[in-house]
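In: Here is my input, please return the structure:
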Amino acid sequence: MKIAIGCDHGGYLLKQDILIWLEEHNIDFEDVGCYSTESVDYPMYGEKVGRMVASGQCDKGIVICTTGIGISIAANKVAGIRCAHCTDPLSAEMTRRHNDANVLALGAGITGPNLAKRMVEVFLNTDFEGGRHARRVAQLDAIRP
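Out: This is a model prediction of the structure:
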């Protein structure tokens, strides 16, 4: 499994914690930035992660900004991306089981590092259930602007 991960300045410190966790768990990743707490615009990082996942270059993605909202909107603009902004492990689990979410959005100003790492663990280790949910995911994927 290979993970694309990106953030803006507000998510930089949490991203660093998650990168350490990924390394400790021998999970391959591509860090698309940003690389400091200097102010940057989140849309480019959400898009970069989204494009890497949509192209198949990475299996799943993680995006982080201060709230998790703006960067999730950016990632969801990429066709084929189902980015879910989660604030708890149950949401991270259910978005994989029922929505086949392929990108997890976190808010560094809302979620501490221990909770964030737990959500990442759950998100990466939960399978899509398929069945009746596959029909709904196909309907989501068919929606175009």
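In: When you work out contacts or count neighbours from here on, use the C-alpha atoms and nothing else.
Out: Noted.
In: out of everything not next to it in sequence, what's closest to residue 33?
Out: Counting by C-alpha to C-alpha, 6 or more residues apart in numbering, residue 6 is the residue found nearest to residue 33 once chain neighbours are left out, at 5.2 Å.
In: Could you also give me the structure for this second sequence? I'd like to compare it with the first:
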Amino acid sequence: MKIAIGNDHAGTDYKNAIVSYLESEGHTVSNFGTNTNDSVDYPDFVHPVAQAVSDGDVDMGIIICGSGNGASMTANKHQKVRSALCWTKEISALAREHNNANILSIPARFTSQPQAIDMVKTFIETPFEGGRHQRRVDKIACA
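Out: I've put the predicted structure just below:
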């Protein structure tokens, strides 16, 4: 699977751990995040992830910032993107099953790295249920 990842300064260590995990599982990762802990503006690193998902260049995206909120709001401005802010693997599963989320937003300041990796694993392994959920997903986009 092709996965894009992006992060701000709050998520650098998380990104590195997640990339190691994904690559060990055989996934191809496009890194759009910062590689330092120096303060940066999260949209600069989230927009490329969301664009790659929107364009179909990757299968899914992962974005990481302090709260996960700013990153998710930014990603959701892109067409064909359904970014879900998750803080447990159960929410990550529901985001995929019911909302067909294609970007996982992780709040680095409110989850541990093991929790984040569990969420990533769950997110990429959980299929969309379709059915009644498809009708709802079809109503999300405004354009």
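In: Superposed, how do the two chains score by TM?
Out: The TM-score (TM-score structural alignment, normalised by the length of structure 2) is 0.97; 143 aligned residues with a C-alpha RMSD of 0.8 Å.
In: And what about the residue nearest to residue 33 of structure 1, helix, strand or coil?
Out: Residue 6 of structure 1 carries the three-state label strand when classified by DSSP: H, G, I helix; E, B strand; the rest coil.
In: Quick one: the helices in structure 2, in order.
Out: Read by DSSP state H, structure 2 holds these helices, from start to end of the chain: 12-24, 43-55, 69-75, 89-99, 113-125, 132-138.
In: Residues touching the third one, excluding its own?
Out: The contact list for helix 69-75 of structure 2, computed with C-alpha atoms under 8 Å, 6 or more residues apart in numbering, reads 42-43, 46-47, 49-50, 63-65, 81-85, 103, 105, 107.
In: Could you export the helices of structure 2 as CSV, including mean neighbour count?
Out: Below are the helices of structure 2 laid out as CSV (neighbours: other C-alpha atoms under 10 Å):
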stretch, mean neighbour count
helix 12-24, 18
helix 43-55, 22
helix 69-75, 23
helix 89-99, 20
helix 113-125, 19
helix 132-138, 12
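In: now those as CSV including distance to residue 33 of structure 2?
Out: As requested, the helices of structure 2 are arranged in CSV below (distance: least, C-alpha to C-alpha, whole Å):
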stretch, distance to residue 33 of structure 2
helix 12-24, 8
helix 43-55, 5
helix 69-75, 12
helix 89-99, 21
helix 113-125, 16
helix 132-138, 28
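In: nearest to residue 36 of structure 2, of the ones you listed?
Out: Counting by C-alpha to C-alpha, residue 36 of structure 2 lies closest to helix 12-24 out of those; the figure is 6.4 Å.
In: sorry, back to before: count the residues that sit near the residue nearest to residue 33 of structure 1.
Out: Burial measure for residue 6 of structure 1: 29 neighbouring residues, criterion other C-alpha atoms under 10 Å.
In: what sits against it?
Out: If you count contacts by C-alpha under 8 Å, 6+ apart, then residue 6 of structure 1 has 15, 31-34, 45-46, 48-49, 62-64 around it.
In: just those now: which is nearest residue 133 of structure 1?
Out: When the contacts of residue 6 of structure 1 are compared for distance to residue 133 of structure 1 (C-alpha to C-alpha), residue 62 comes out closest, at 22.3 Å.
In: Lovely, talk soon.
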